[in-house]
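# sequence unknown, structure follows:
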């Protein structure tokens, strides 16, 4: 019985130590984004509502962010920054990640 309690206590400690912020999004879907072609509604359909919105040199920006921290202190982050023109079409975008299984997408 003591062994079971110790194991459960350790499991709860480790699971409580993992923290994530933002909403996870599909890194694979970033391959579908095309400058001067992809629309705001398509982006919304693929990724949902942005984490933040803003203005960059007069253009609307949407930012998607997700981060995950482990008990061991390892932090992984991915960001998608999208700039739309006045017609709601992607003017430019950047995707960056430190998730190992997604890093191949940035090459």
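That came through fine. Here the structure is a predicted model, which is why all the values come from computation and not from measurement.
# going forward, measure contacts between C-alpha atoms and count neighbours the same way
Fine.
# can you give me the strands in the protein?
For the chain, the strands defined by DSSP state E occupy 19-22, 52-56, 59-69, 75-84, 90-97.
# Now do the buried residues in the first one.
This means strand 19-22. For strand 19-22, burial by neighbour count (16 or more other Cα atoms under 10 Å) applies to no residue.
# Which elements pack onto that strand?
Counting contacts by 3 or more Cα pairs under 8 Å, 6 or more residues apart in numbering; DSSP states H and E, strand 19-22 is packed against strand 59-69.
# In the strand it packs on, which residues are buried?
Here strand 59-69 shows 60, 61, 62, 63, 64, 65, 66, 67, 68 as buried, counting by 16+ other Cα under 10 Å.
# for comparison:
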């Protein structure tokens, strides 16, 4: 095996170890805007202006939810997770929200 071939093999092994060792799901969002959410006042349009498109949407007890989140796991470090789940009432106004982070 030539030096160049060995070097390529070492680099590929290092790249593979890095890729296997961590995973990221979700997308960044403006966490500094969380304190601007007002229950019973902030609308779906306001939320979209503050945070952009939600990463996931769903239903909780029949009410629309939007989730913003970024989850990073690593075999070498502690997990880093941040998420915001917003529940809207039938009129599209924020009824409740939960914000959690490991940061």
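Received the coordinates, thanks. Quick caveat, the model's predicted, so the values are computed rather than measured.
# Ok, which of the strands of the first structure comes nearest residue 2 of the first structure?
Using Cα to Cα as the measure, strand 19-22 is the one of the strands of the first structure that comes nearest residue 2 of the first structure, at 28.3 Å.
# which part of the second structure lines up with that closest one?
Mapping strand 19-22 of the first structure onto the second structure (TM-score structural alignment) gives residues 23-26.
# For that stretch, give me every contacting residue.
55, 68, 69, 70, 71, 72, 73, 74 (Cα atoms under 8 Å, 6 or more residues apart in numbering).
# burial count for the closest residue to residue 17 of the first structure other than its chain neighbours?
Once flanking residues are discounted, residue 17 of the first structure sits nearest to residue 71: 4.8 Å by Cα to Cα, 6 or more residues apart in numbering. Counted with other Cα atoms under 10 Å, the neighbours of residue 71 of the first structure add up to 13.
# Could you do residue 89 of the first structure as well?
20.
# do residue 27 of the first structure as well
20.
# measure it to residue 47 of the first structure for me?
Separation of residue 27 of the first structure from residue 47 of the first structure (Cα to Cα, to the nearest Å) stands at 10 Å.
# What of residue 33 of the first structure?
For residue 33 of the first structure, the distance to residue 47 of the first structure - Cα to Cα - is 11 Å.
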